[in-house]
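Visitor: quick check, what structure comes out for this input:
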Amino acid sequence: MSMSGASCDILVIGGGHNGLVCACYLARAGLRVRVLERRPLVGGAAVTEEFHPGFRNSVASYTVSLLHPKVMRDLRLAEQGLRIVARPYANFLPLPDGRALRLGGGLAESCREVARFSARDAERLPAYYATLERVAEVLRTLLLETPPHLGGGLFEALRAVRIGRRLGRLDLAGRRDALDLLTKSAGHWLDGWFESEPLKGALGFDAVVGNFASVYASGSAYVLLHHCLGALDGRPGQWGHAIGGMGAITQAMARTAASLGVDILTEAPVARILTRAGRAVGAVLADGREFQARAVVSNLNPRLTFLELLEPGELDPDFVRRIQNWRCASGSFRINLALAELPDFRAAPGMAVQDHHRSGILLAPSLDYLERAYWDARTQGWAREPVIEMLLPSTVDASLAPPGRHVASLFCQHFNPQLPDGGDWDAVKEQVADQIIATVGRYAPNFEAAVLGRQILSPLDLERTFGLTGGDIFHGALSLDQLYSARPVLGHADYRTPVAGLYLCGSGTHPGGGVSGIPGHNAAREILRDWRRRKRRGSW
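Guide: Next comes the predicted model:
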């Protein structure tokens, strides 16, 4: 039953996946929840839409790994029809010389593949993966916990000590590895392990996904580690395709939300968060409609929440300054393509569906290649030889394209959100898309002629369409100064904000970006704790 025009307990701004997750947990606890979504459909960046007649694809977010198993179970996503198919390989890396590297078809197979490039690296690969997993396993225990408020009294100090003890359970070598992965550059980390450029390029890709930074920038090793925190079907590091596209995830969440009584309003852009006596009490839409609530939860980027939706004066100047300096820039460019046929790679000939077509196809042949892409973008606006991950989801999901046809997702780095000399992304994005497609064509000669239609999303388009400030897919850089107890600002990493009754539940909170549902889950827990506390005091 719709609550439109009536007050509710909790108002959620933004119907992206974390907003939906948060709404579900709150409604399951018996609260009356309303979600306000700016676009005509919920899902945020995890949506599936038709982009060319007869062709559908995941528009922005494009692959599954970080979605937390607890969220999947609690929201009954499998019962709502969600099905995820694992990739045969994590990655297929075609090389300019006609060779290819395949990673992720099992450790023994990966070692055999790597041995074709370096016997030494093949010997070291099991230890490398074991090291990553040992540190990742410790960090996974922190994902569903609220970061401690450093300097926040005895209780918070004890929580911080407890977390420190978990890291302390690692032996000395493990603690050294954890320090390296939290502070070093991915380039230096990988150079210390391996000699094969293709292997380092393939592994280094995870360090530049959504991270507009040099692969040799301090802290980029953590971004690599962040992408190893997922565990599809309990298998760490496994990636998969959502049948029906990424929108299948958020539509399943929306069905669960509806079954719990959540009221979802689409085409409802919020213009302002209402406050009274320093407390959030509702929201005003762009069309003037007002919605009252006992508390408000924002799934938006912290910069949008604090700098655009609150009245000046609601926040102290120091907090405002820090939010103004919240770094948002992914350097990402997205293209969806309708294809007449599959790419025929020189490194793996044939247009019949093969395992490499069902995997993540990487154009990242070396760390130097990744580095040049970044510096091109810094100095010239975009990479002349872009870093590309291409998926062909129609190879496992025939519903996305007409018979015999296919769709491709191209997720590309590096593209400067702020073009030099005042350049305009709208003026150059078609040219840039041509260059990206031509880059793939150098590895698969039939590719350019196979393109029937395309959807282009520059960093500016990602911001305008999905509210990804600076095109940032993570709602804020995953750097050490913007993680854990400092995400988004030290003293407010517990999903609460300086405005009473206003909470955050998006990727700008712990543990950061990716389609995980964890920020929504954690925020709901903290909201319910406050709700029960205030209810006991009779203040709600």
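Visitor: make it CA atoms for all contacts and neighbour counts henceforth
Guide: OK.
Visitor: all strands for the stretch 301-450 of the chain, in order.
Guide: For the stretch 301-450 of the chain, the strands defined by DSSP state E, counting those that start in this stretch cover 332-339, 360-363, 382-391, 406-415.
Visitor: could you export those as CSV, including distance to residue 434 and mean neighbour count?
Guide: Shown next, in CSV, are those (distance: least, C-alpha to C-alpha, whole Å; neighbours: other C-alpha atoms under 10 Å):
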stretch, distance to residue 434, mean neighbour count
strand 332-339, 10, 25
strand 360-363, 16, 26
strand 382-391, 11, 24
strand 406-415, 12, 27
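Visitor: please generate a structure for the following sequence too, so the two can be compared:
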Amino acid sequence: MTETVDVIVVGAGHNGLISAAYLAKAGLKVKVVEAYPTPGGMTSTTEVEEMPGYKVNDASIQPSLFRTTTIMKDLQLEERYGLKMKVIDPVHLQLNYDGSSLGLWRDAQKTADELAHWSRKDARELLELYRVVHAAVEIGVPMMQTNPVRPDIKQILKATKATLKHRGELLAIGRWMRCTQIEALEDSFESDPIKACLLIGLPFMSYDSDLSGWSMIYMGIITKYGVAMFEGGTGELPAALIRLIEDHGGSVQCGTPVEELVVRGGRVVGVRTDDGEELYARRGVLTAFSPKKVLRDLLPAGTLPPALERRVRHIPTRSRGFADMKLDVLCRGRIRMDRIEKWRGDGLDCRLPANGYHAYEEVVAAQAACKRGEVPAHVPGLMQISTALPSNRHFAPEGHDVAWFWSGLTPSDPKVGWDAAREEIARTVISQSDHFYEGIEELDVYHRVRLLPDIEERHFALDGSVYHVDPLITRFGPLKPAAGFAGYSTPVPGLFLTGSGTHPVAGISGMPGQNAARTMLKLFRREDKKGTAAHAVEEARHWDRVVEADESGALQESVR
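Guide: Next up, the predicted model:
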């Protein structure tokens, strides 16, 4: 035994670090261990080893739900730790081949005014849809910001108050959320730009699946809270959190893969790293990565009863038939968007939003192709020029650009194999985007594609799922990641879960981390009040000594 703390957090992604920050601020001694050599997980910003002088955001860039929380205020991330955010408005542009574009603005009326260029009917329908979606956001967000099986009474009251306020919209909310995403769009709109825009960035479920319409709740997040980027790169979030953790006596140790959870007497009391070192925690171990991997692979066999083991095996991580990908394009020179900006004529820097440029039918066809195991003829997604944000100019040498492209529409099992799929997808995206991002094909000096196996390897995400659990509506709330494991605490004493695979959602929201920490602190306070606080290290020592005495006939004084 080399070290003892109050809580060990496994995984230095943003949710793990947020939990650690709350726990450390509450006075607990916290240690975060991370398998990768650098912290941040899917919120990291790193230099490209093959191209010195260029940096990329490794995965996410837009913390769309982060601004709905109190995390910035609670942890004083701006005032004390220098974290700054810039709202991007419009957050998305739908780029059309003829040079026109539709902006998805924070002001719903402004979006409707632009949409009227294609259809006045659609402009009216959009404002009506926003009215319903805003009601759903007010009702739903409070329940996202609490434990899904033991909700906080204050959040219940907020949701109840919002439900009463918007009781006139409840039927419309029900109709919208239970229908398919395609049905929701085609029932409301006739013009391609708005339908394509609201489909490209939201490929959570199959577009033709019942209940997939819920994904458009994102529209309400845009208008009510605004969507921002972290100034200086997404990695500024984990950097600020680490400064806070260290200020409160905690530590973050990278390059330390955890091989197994240490269980003594049915309780998780620590972790064993891949080099055999054991780290112990007096109060608990919190894991902040794929819950299926934690429960299936890191818990010693037999820890869970058979019924719960079966539930864990059936947590869906690759059931949709399509998967996410990330493409970075490093450029020697500046990407232009003259054609788009000239048509708009409003002085907007079109390089800054995360933009889509595929037609509605191309998006629908792409998802169908992925399910067949084919690389789509068009790979719909969102592209953004990272260096367009002034605070990110250091991502590339002066006068050069870095482009970020994300798609949720690549095959999860490509018939051509992963190597061929990488090459074909990169070629397709770069060549097709050149019409809108002028010069990108010629300026490309290095690009990197990360498909499902690459995401799994880089981010330790089982089956390359950035969601950790497939984002099916049937897996939300008390069923995420599975029944019996949804409240951040688990049936195994001393083991807690957080991360994208726990309530409520993936993406840069921080809510799973905040909720998990609050759950743990409540439990610890109850234990302290009752005098039943677990002292896991002492229990582990006693357990080891008894076992060794039984096996050798003599009590050993050392812990193995």
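Visitor: what's the TM-score here?
Guide: The TM-score (TM-score structural alignment, normalised by the length of the first structure) is 0.90; 520 aligned residues with a C-alpha RMSD of 2.5 Å.
Visitor: I'd like the strands of the stretch 301-450 of the first structure as a markdown table, with distance to residue 122 of the first structure appended.
Guide: Shown next, in a markdown table, are the strands of the stretch 301-450 of the first structure (distance: least, C-alpha to C-alpha, whole Å):
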| stretch | distance to residue 122 of the first structure |
| --- | --- |
| strand 332-339 | 32 |
| strand 360-363 | 20 |
| strand 382-391 | 24 |
| strand 406-415 | 28 |
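Visitor: residue 501 of the first structure: which of those strands is closest?
Guide: Judged by C-alpha to C-alpha, the one of the strands of the stretch 301-450 of the first structure that comes nearest to residue 501 of the first structure is strand 332-339, at 34.1 Å.
Visitor: what is the closest one packed up against?
Guide: strand 406-415, strand 451-457 (3 or more C-alpha pairs under 8 Å, 6 or more residues apart in numbering; DSSP states H and E).
Visitor: 10 Å instead?
Guide: Applying 3 or more C-alpha pairs under 10 Å, 6 or more residues apart in numbering; DSSP states H and E, one finds that strand 332-339 of the first structure contacts strand 48-52, strand 55-58, strand 382-391, strand 406-415, helix 425-441, helix 447-450, strand 451-457, helix 459-466.
Visitor: give me the mean distance between the fourth one and the second structure.
Guide: Following the fit onto the second structure, the mean deviation recorded for strand 406-415 of the first structure is 1.0 Å by mean C-alpha distance after the TM-score superposition for the first structure.
Visitor: name the helices or strands packed onto that strand?
Guide: In terms of contacts (3+ C-alpha pairs under 10 Å, 6+ apart), strand 406-415 of the first structure is packed against strand 55-58, helix 197-208, strand 332-339, strand 360-363, helix 367-380, strand 382-391, helix 425-441, strand 451-457.
Visitor: can I get the helices and strands packed on strand 332-339 of the first structure in a markdown table with distance to residue 157 of the first structure?
Guide: Below are these laid out as a markdown table (distance: least, C-alpha to C-alpha, whole Å):
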| stretch | distance to residue 157 of the first structure |
| --- | --- |
| strand 48-52 | 44 |
| strand 55-58 | 43 |
| strand 382-391 | 42 |
| strand 406-415 | 40 |
| helix 425-441 | 47 |
| helix 447-450 | 57 |
| strand 451-457 | 44 |
| helix 459-466 | 38 |
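Visitor: out of those, which gets nearest to residue 488 of the first structure?
Guide: Closest approach to residue 488 of the first structure among those (C-alpha to C-alpha): helix 459-466, 19.0 Å.
Visitor: many thanks, I have nothing further to ask.
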